[in-house]
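J.: Mind looking at a prediction? Sequence and model below.
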Amino acid sequence: MYWWFYSLETSPATDANAKIDSFKTYKISTIQKWLPFPYIDHVQLEREYSRKQSGNNYSSTLNVLEHELYEANIEDMTLKPIYWSGKTFTIRRSKWFYESENFIVPCDEVLERILEEKYLEFEAFVTADDENEEDCDIKPENESVRRASKKGFQVQEFKLGQPFEYMTGHFITGKHNKAWIHDTTIASQITKAIVHYVSKSHAVELPSYKFLRGINRFRMSAMQYNQQITLLNNEKEKYSVIIEMARVGESLALEKDCRFTPNHLVFVIHGIGQKMLEKKDRDIVVNTDQMRSIINRIHPDNKVMLLPVRWRTQLEMYSDGDNEKFDNLYKDITLQSIPMIREIMSDILLDILLYMSPSHSSLILETSVGELNRIYKLFKTNFPDFSGKVSFFGHSLGSIIAFDILCHQDIPPMSPKFANLRINSSEIPDWMPKPAIPVQNNPNFNLDFEVDNFFAVGSPIGVFVLLRGLKIIGGKNENTLKLYNTLLKSNSHEKLVTIACKRLFNISDFYDPISYRVEPLICRSFNEEPCAIESIKNETSNLAKGVNYLFKIKRNLTSSNSNLQSSNSRPQSPDENNDPHSIVQNLNNTGRVDYYLRNDSLLVNQYLNSINAHMSYWRNEDLLNFIIQNIYYT
């Protein structure tokens, strides 16, 4: 039985022009890190490949792997990401495998075809004696295979031919679905010649490499491997566990349709420093994979699709798209001293300077909106029946970008009776300061979808809003529209801004030096500390998580609603309202916006913790558990 594999690396470790004259040099000249496709993907790939071979209509591309994030092409046998630009990997369909140091490697198409032809040619010889493998003194790979044993089993040699003239092979009677390959070097030939002059009792051992035929043989060998390997999502797992998961996946796929059907979409928007992180293969794609892996572990039944948004790599500094021109000019104006520090300035701090520039700020927003709409369109193409909600996860500068995008969106009335409350920025009197972010949206900043939740993590939104002199009065709800209308008619001189999402969560690591609060800017009298996020270690089950969280929200809503019911029905300004929670409730129905992550370490040093705090969100289980709770349980 054939099986489909995908590579974990894009190219071999050696030079493609290096001389290949032995099996050892052949191994290092080819990709050595492979994993089998899950059973459901294998079935689809094999079906379309069979249709292609038989001349029937077939689909050359299929969406595969976790959450169908990658596209497999059976024409050029490649695998590449669907929603972002990234590395292109190789896929293989093979029946023969050999054991490498840490991986089971599927043979390439040419070697696999030669071995299969030779095996079918000598199949009667191989299956002639059904000898017990445990009683045989044939050793595994890289040890020795005797030409003849005391038990008298036979060896059938064969030549591989071009392009493997430097190797020969042999089968052994009774060794089903196995072959051994050895080199035809001078040393091997001398050893082989000596064999003919030595008795069977003093047989000389020939160095050889064992090949296995069929997926079952592959699994049996793979189970022996427990060494740590790095997967596409950079999560370390035992190789035997991966193979076991593939086996379990077969039975599940046979029982039901395992196709992933998301019911919630989360866009993950990165902050500063992506150019530097890409050099280290730790960019937003890897961070999103880390989040996805942790969420799947703590909430196995979730249907959340996380997609990275790479706005920095799509940014075009000039209208002609010549980014190299900008890079060259920036390099020319950079002094040659302290290169490491200047590289950090270029890769990290330049992003902040670009966003502080009015022209580049608009360019970044346009680029980000374009990328968001492009990804959403692709997502809807792949999942046309999707009717779930969409959320933003913005980190650092990414949260500022997401905030500005949401502030540019048009917020329609929630019901017809509030249609007359729509306020156009052109209707604001000339003597009043215009909002720094206009109420009416810029056509270039229009999203093709609505946003339900906005999770701002490690966010400096608070200080940006303060510097701009803005006042956030609410999100996408009827109370916000009432309040906006009231404040304008009351001749308020504040720059008002609304955010086009139902709920805003401003989440900080308590020791993150870049995070700032938002609640005091929403309501001046709000003096409570940020709300602590419960640790997942203190919760027993997914159901308990949801129930406990619902009770917390109910308590907040009850206290807020009791004050709201006692207040006048007319919309009040923040200064008139006695309950700060009711104002904050315009941005989040829980009555809170600011949250912080606990640090339960026995030894806490604020300054040491602050070093890694800003980049710790991607792997924080408490944060990711909190996000899933707010997506599903409210």
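T.: Structure received. Numbers count the residues shown, from 1 in each chain.

J.: hey, let's count contacts and neighbours off CA atoms from now on
T.: Fine.

J.: List the buried residues for stretch 91-108?
T.: Going by neighbour count (16 or more other Cα atoms under 10 Å), the buried part of stretch 91-108 is 91-99, 102-108.

J.: Comparison target, given below:
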Amino acid sequence: METSSIQIEEPELVFDDRQNYNNTPNNQVNGTAITFEPLKPEKVRWFYKSDSKRWTKFDGFDSLNIEYRYRANFGNEEEASSLNGSYNYFVGLYTVVVRGGLYEVDLLKKKCTSIFWPGEEADIFRGVWFYDGYEPYEYGEEVEREHLNLFKDDTRKIETTEDNGKSVLKDVTFGDMHIVWYSFTEVYSFKQKTFINTKLMRSVTKKLGTYFQKSAGYKLIRSYKTDANEKDKLNDITHLVFLIHGIGHKIDNKKIIKNTSQFRDCVKWIKQKYFLGTEQRAEFFPVDWRSQCSFDGGLVEQITPLNLKNIRQILNSSAMDIMYYSSPVYGREIQNSLANELNRLHSEFVERHPHHHFKVSIMAHSLGSVISYDIITGWEPFIKRADNSSRIHLNFELENFFCLGSPLSVFLALRQNQIFKEDLDMFPMWLAKKVYNIYHPTDPVAYRFEPLVARDYCRYKPIGIQAYGIKWDYSEVGLELIDSNDLSGEDTTNPTESKTLDTKKENETFSRKLSTWLNMSSNNENKTNINQFENNTLPPSKNSTPVEALNHRLDYILRDSIGGSASNYLSMLYTHTSYWSNYDVAYFIYTRLFPELEKTVEDSLRSDKKIPNYNLQFEQGKKT
């Protein structure tokens, strides 16, 4: 269930104003004459805001596109005629494609909505006048109209750029705000109540009254601090990543959209901090498989007792998904829903961006990793497939398969007898070029992959994921024995030693065929090593490590940076849902998508990093 009341504060963002392409600030210089003219398109900046977040500026290219379309529809005829053919990202009379081709702005509705997936929507705003910190002023367009009317017929007013404290050129009220012009560059905004009080002060003495009035108001600045530039735009997408949710999305079918947005923000911060200037671009698409499934038509709700109603409703909306997927009736429906959505997103993206050359990866959380695996490998335990029935398949191949908090290995272990009673086609030779099993040490849903492939790996630690920003060659990490201290007093006896001979043979058969799937027998030498390893005839290797049977390591464990424990249920719930906001995960995945980029990272960059105090924030979250 992907819900959590604990929020991790994002690290301080690096200032990134990519609009500085030989631009000069738009601030007027005091004491000099200013030539009056309406604002040019590049002086205006458009913004978007979703939920309760602050306004975020569009890139310069997007802002210009929106402004040109705005002026063509709502400006004067002379202005509109001069803009025809300037830009080609208009898809309708009032719509513009923005944010790297993934969103669309509707000027009539004043909304920015996602193109490829439903449910993501943001308000848009035309920034003309700004507060001192360049937050857009809510009545900016009204102020601009008054400003133009005030100065267009009397240029002598423009010559005075300092307030002499003797006169107010104009004052006007919009909503609960009062705007006062002292000069061309001295424009202030006041809350209505504040303005009335300071106006009384001004009647005592003009000079002091003006001073007190200004100190009680907000100075407004005309036009954004830097010009919008058409070179300020996103590169083409070079890696498309589908984010697949697990259980619990019946409660909130927009949760995967929120999680994707959260992870996207983490990656954006990582890119700005460590990889600014790279031409590589990864985009993350949320994939919702749950909302398309009808299942039992409400029958489970009808048979649910009224006792412990709240808890039962939570279980019905979350854990019930596992039972649905295990059902021969609804398991196939879930697979179809996910496969259809993945193929739809991929096809629509290719149709809109036919010239993009990109790779595809999947990030799947919890049960989503099991469903994804089954679709790609063709696992169909639900039905006896007729000769003429079609197998579910995806229209693309995977570069990487990232599993987050995944129980996949448990499902595979429980299926092993069924798998190998069938033909080998039930377990294909490939899944993705690289598979990564990422989990938190206190995530109760996550299990390891490597001991399934090579059983002796149960004695060896998974690879530890380093803190974000540290350059680390994971391919060079050696095997490290699990120390008894690492088990926190738990029983260290290997339970497989008590298995019967038949069970041992079944496990070894499962390991051998799973190893084959991972291309670990690509040459005769590896094949010999695997056979010797399984027959216990291979002499011990250096440092008593197992045979190098894995083509690449599969298990990657995160730092326990929030101080969780197996006895803390709130901690366990949080860790299973914390991957989307974890900057270590974002850095690790981004550098796996583009492994060549990590060569540009220097360890010295870590000297000024600011890592959130996860432990302190988690303790504060528990108190609240």
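T.: Okay, I see it. Treat the numbers as computed from the prediction; the structure is a model and nothing was measured.

J.: After superposition, what is the TM-score?
T.: The TM-score (TM-score structural alignment, normalised by the length of the second structure) is 0.64; 491 aligned residues with a Cα RMSD of 4.8 Å.

J.: picking that back up, H270 of the first structure: which of the buried residues of stretch 91-108 of the first structure is nearest?
T.: Of all those, H270 of the first structure sits closest to I91, with 30.0 Å by Cα to Cα.

J.: Can you find the partner of that closest one in the second structure?
T.: Residue correspondence, TM-score structural alignment: I91 of the first structure in this structure matches I124 in the second structure.

J.: isn't there a strand covering its match?
T.: Yes: counting by DSSP: H, G, I helix; E, B strand; the rest coil, I124 of the second structure is located in a strand.

J.: excluding its backbone neighbours, what's nearest it?
T.: Distances taken as Cα to Cα, 6 or more residues apart in numbering place Y48 nearest to I124 of the second structure, at 4.3 Å, with adjacent residues excluded.

J.: Quick check, the one you found in contact with A122.
T.: Yes: under the criterion of Cα atoms under 8 Å, Y48 of the second structure makes contact with A122 at 6.1 Å.

J.: what touches both of the two?
T.: C112 (Cα atoms under 8 Å, 6 or more residues apart in numbering).

J.: just to revisit the earlier point, the match of I91 of the first structure contacts R54, doesn't it?
T.: No: the pair I124 of the second structure / R54 is not scored as a contact, 11.5 Å apart, by Cα under 8 Å.

J.: what about K118 of the first structure, is that helix, strand or coil?
T.: helix.

J.: what's the burial count for the counterpart of it in the second structure?
T.: Residue correspondence, TM-score structural alignment: K118 of the first structure in this structure matches N149 in the second structure. For N149 of the second structure, the neighbour count with other Cα atoms under 10 Å is 11.

J.: about what we covered before: which residues does the strand or helix carrying the residue nearest to I124 of the second structure contact?
T.: Assigned by DSSP states H and E, Y48 of the second structure belongs to strand 45-49. With Cα under 8 Å, 6+ apart as the test, strand 45-49 of the second structure has contacts from 55-58, 60, 63-64, 66-67, 112, 122-128, 223-224, 228.

J.: From the residues you listed, keep the buried residues only.
T.: For the contacts of strand 45-49 of the second structure, a burial check counting by 16+ other Cα under 10 Å picks out 55, 57-58, 60, 63-64, 66-67, 112, 122-128, 223-224, 228.

J.: So which of those sit within helices?
T.: Of these, the ones assigned to helices by DSSP state H are G60, S63, L64, I66, E67.

J.: export those to JSON lines and tack on distance to K219 of the second structure?
T.: As requested, those are exported to JSON lines (distance: Cα to Cα, whole Å):
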{"residue": "G60", "distance to K219 of the second structure": "25"}
{"residue": "S63", "distance to K219 of the second structure": "24"}
{"residue": "L64", "distance to K219 of the second structure": "26"}
{"residue": "I66", "distance to K219 of the second structure": "27"}
{"residue": "E67", "distance to K219 of the second structure": "25"}
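
J.: Need the distance between the two termini of stretch 563-577 of the first structure.
T.: 9 Å (Cα to Cα, to the nearest Å).

J.: which parts of it are buried?
T.: N563, L564, P571, Q572, S573, P574, N577.

J.: got it, and stretch 430-442 of the second structure?
T.: Neighbour-count burial for stretch 430-442 of the second structure flags L431, A432, K434, V435, Y436, N437, I438, Y439, H440, P441, T442 (criterion: 16+ other Cα under 10 Å).

J.: what does F510 of the first structure align to in the second structure?
T.: Using TM-score structural alignment, the partner of F510 of the first structure in the second structure is P441.

J.: wouldn't its match be in contact with S561 here?
T.: No: with contact defined as Cα under 8 Å, P441 of the second structure does not count as touching S561 (10.1 Å).

J.: ok, and what's touching stretch 536-547 of the first structure?
T.: Contacts of stretch 536-547 of the first structure (Cα under 8 Å, 6+ apart): H299, E621, D622, N625, Q629, Y633.
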